[in-house]
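A.B. asks: sequence plus the predicted model coming up.
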Amino acid sequence: MRRIFLCSVIMTFCLATPAFSQFVVTDPALTQLSQITWAKELKQAYEQFKVLDNSRNILTESLDLYRKVSGLIQNSKMVLNVLKLQGEMLKISATECSRTDIYTQEGYNAYTKVLNDIMEESITSFDLLRTIISPDLKMTDGERLKIIIDLDAKLRAQQDKLLDERARFNTVNDAIKRIAALKSDKS
């Protein structure tokens, strides 16, 4: 009797509980568009990663060569400055390429393209530095220092360009945020 009563209570409870469901709606066009957008973003992220990875590899190789070069070049503050500038630029680019506070994807895509161009220029400069500080290259320390001083000036200009682009993007991005906030307040 107890079992029958318990079964009837359970059945009553199960049948009395309302069931909710929802139809599954699919939109093939939207699905296709989402897949295309995702593929473009994945390709862009891969390209950004490739530039940053190349910069990191060149920096590592240059540090290894730096350890092998003559004492005068090794103690030169210019070489240290060039290495430091490249590291700072790499850090800024990595941070900027992984931002999530963007309001327009098109503007951010253009911005990261400029960052990639700047980093590719710095990679070229770094390749030259790597060649210059190589102990196999037949140059005097004075000739090496002259080229290193030129590289330092070039990297400083590239870093300034990188910082200017970041400031420009931040200004535009902040303005778009404010406009969106004003539009949502009026609604």
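C.D. replies: Yep, that arrived. Remember, it's a predicted structure, so these values are computed and weren't measured experimentally.

A.B. asks: all contacts plus neighbour counts: C-alpha atoms, from now on.
C.D. replies: Noted.

A.B. asks: pull the number of nearby residues for residue 61.
C.D. replies: 14 (other Cα atoms under 10 Å).

A.B. asks: where does it sit: helix, strand or coil?
C.D. replies: helix (DSSP: H, G, I helix; E, B strand; the rest coil).

A.B. asks: and if you look at residue 64?
C.D. replies: Under three-state DSSP, residue 64 falls in the helix class.

A.B. asks: now it: how far from residue 83?
C.D. replies: According to Cα to Cα, to the nearest Å, residue 64 stands 12 Å off from residue 83.

A.B. asks: mind checking which of the two has more residues around it?
C.D. replies: Between residue 64 and residue 83, residue 83 has the larger neighbour count (other Cα under 10 Å), namely 20 against 13.

A.B. asks: just after the host helix or strand of the more buried one, pick out the following helix or strand.
C.D. replies: Using DSSP states H and E, residue 83 sits within helix 77-96. The helix or strand immediately downstream of helix 77-96 is helix 105-132, counting by DSSP H and E.

A.B. asks: if we can go back for a sec, who touches the helix holding residue 83?
C.D. replies: Helix 77-96 is contacted by residues 52, 55-56, 59, 63, 73, 112, 115, 119, 122, 126, 145, 148-149, 151-152, 155-156, 159, 162, 166 when judged by Cα atoms under 8 Å, 6 or more residues apart in numbering.

A.B. asks: what angle sits between it and helix 105-132?
C.D. replies: 160 degrees (axes from the mean of the first three to the mean of the last three Cα atoms, to 10 degrees).

A.B. asks: would you mark the buried spots in helix 77-96?
C.D. replies: Neighbour-count burial for helix 77-96 flags 78-83, 85-86, 89-90, 92-94 (criterion: 16 or more other Cα atoms under 10 Å).

A.B. asks: what about versus this one:
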Amino acid sequence: MSAHSYRLAVIIGSTREGRFAPVIANWFTRHAESHAHIDVDVIDLDAVRPYELRHGSEEYASFAKRVDAADAFVVITPEYNHSFPAPLKHAIDLLHAPWQAKPVGFVSYGGISGGLRAVEQLRLVFAELHATTVRETVSFPLAGNLFDEAGRLHDPAPATRAADALLDQLTWWAVALREARDARPYGG
């Protein structure tokens, strides 16, 4: 990887049966992978099963290692009752140091608010973990109406612009914070 390349962990926060998250995640992941300087690692909490992770287990160690290896995160979250999913909160709370001094961006979806109320709550959670959330977001209000049956956006231009803005901010923060962590370990 070049000095400006970095590892981006895309965390799929919904585990509900029949979830729409894979459609959003597939679109965003394809877009992020089109940026040559970004190495994407998709962490699907439906596969991780955070409630089943136990300290000391191989599965817990694998999850912790993937989070620790990331230079930045994008959390893909729906909005459920003005908040984010409980399994996502549990997965975040399982770890502490691997989140510190790293940037976090958000791709949200939901009803009319597009998941932005969930994002605002997640910003508070990540602040407590000493992570830096970026301002740019990608939001899909009434998401089911925006994609066709094959998972393609009917009008990709607005979401693509928003995703590029998000990735530009994440790139700056990912590289800057990695350089800072390399120069001096974070002491939060």
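C.D. replies: Alright, I've got the coordinates. A quick note: this is a predicted structure, and the numbers were derived from the prediction, not measured.

A.B. asks: TM value for the aligned chains?
C.D. replies: The TM-score (TM-score structural alignment, normalised by the length of structure 1) is 0.32; 89 aligned residues with a Cα RMSD of 4.5 Å.

A.B. asks: out of the contacts of helix 77-96 of structure 1, which end up buried?
C.D. replies: Buried, going by 16+ other Cα under 10 Å: 52, 55-56, 59, 73, 112, 115, 119, 122, 126, 145, 148-149, 151-152, 155-156, 159, 162, 166, out of the contacts of helix 77-96 of structure 1.

A.B. asks: what's the next secondary structure element after the helix or strand where residue 104 of structure 2 lies?
C.D. replies: With elements taken from DSSP H and E, the one containing residue 104 of structure 2 is strand 103-110. Later in the chain than strand 103-110 of structure 2, the nearest helix or strand by DSSP H and E is helix 116-128.

A.B. asks: and that next one, what does it pack onto?
C.D. replies: strand 72-78, strand 103-110, strand 132-141 (3 or more Cα pairs under 8 Å, 6 or more residues apart in numbering; DSSP states H and E).

A.B. asks: now do residue 76 of structure 2 against residue 89 of structure 2, distance only.
C.D. replies: Residue 76 of structure 2 is 13 Å from residue 89 of structure 2, by Cα to Cα.

A.B. asks: ditto for residue 176 of structure 2
C.D. replies: 27 Å.

A.B. asks: what does residue 181 of structure 2 give?
C.D. replies: 25 Å.

A.B. asks: could you do residue 38 of structure 2 as well?
C.D. replies: Distance from residue 38 of structure 2 to residue 89 of structure 2, by Cα to Cα: 26 Å.

A.B. asks: these two - which one has more neighbours?
C.D. replies: residue 38 (20 against 14).

A.B. asks: report the buried residues of the longest helix along structure 2.
C.D. replies: Counting residues, the longest helix in structure 2 under DSSP state H turns out to be helix 156-183. Within helix 156-183 of structure 2, the residues that count as buried by 16+ other Cα under 10 Å are 159-160, 162-167, 169-171, 173-178.

A.B. asks: other SSEs contacting that helix?
C.D. replies: strand 6-12, helix 21-33, strand 103-110, strand 132-141.

A.B. asks: what residues does the helix or strand just after the second one touch?
C.D. replies: Sequence-wise, the next helix or strand downstream of helix 21-33 of structure 2 (DSSP H and E) is strand 38-44. Strand 38-44 of structure 2 is contacted by residues 5-13, 29, 32-33 when judged by Cα under 8 Å, 6+ apart.

A.B. asks: ok, so of those, who is nearest residue 60 of structure 2?
C.D. replies: residue 11 (15.4 Å; Cα to Cα).

A.B. asks: neighbours of the closest one, just the number please.
C.D. replies: By the criterion of other Cα under 10 Å, residue 11 of structure 2 has 22 neighbours.

A.B. asks: if I pick it, what's in contact with it?
C.D. replies: Counted by Cα under 8 Å, 6+ apart, residue 11 of structure 2 has contacts 42-45, 73-76.

A.B. asks: between the residues you listed, which has the most around it?
C.D. replies: residue 76 (27 neighbours).

A.B. asks: can you give me the distance of that residue to residue 178 of structure 2?
C.D. replies: Taken as Cα to Cα, the span from residue 76 of structure 2 to residue 178 of structure 2 is 23 Å.

A.B. asks: cool, residue 39 of structure 2 as well?
C.D. replies: Using Cα to Cα, residue 39 of structure 2 is found at 15 Å from residue 178 of structure 2.

A.B. asks: residue 72 of structure 2 too?
C.D. replies: For residue 72 of structure 2, the distance to residue 178 of structure 2 - Cα to Cα - is 9 Å.

A.B. asks: now do the end-to-end distance for stretch 15-30 of structure 1.
C.D. replies: End to end - Cα to Cα - stretch 15-30 of structure 1 spans 39 Å.

A.B. asks: hmm, I typed the wrong one, I wanted stretch 96-111 of structure 1.
C.D. replies: End residues of stretch 96-111 of structure 1 are separated by 9 Å (Cα to Cα).

A.B. asks: from the contact counts, what lies against the one helix or strand residue 158 of structure 1 maps to?
C.D. replies: Applying DSSP H and E as the criterion places residue 158 of structure 1 in helix 141-186. Secondary-structure packing of helix 141-186 of structure 1 (3+ Cα pairs under 8 Å, 6+ apart): helix 71-74, helix 77-96, helix 105-132.
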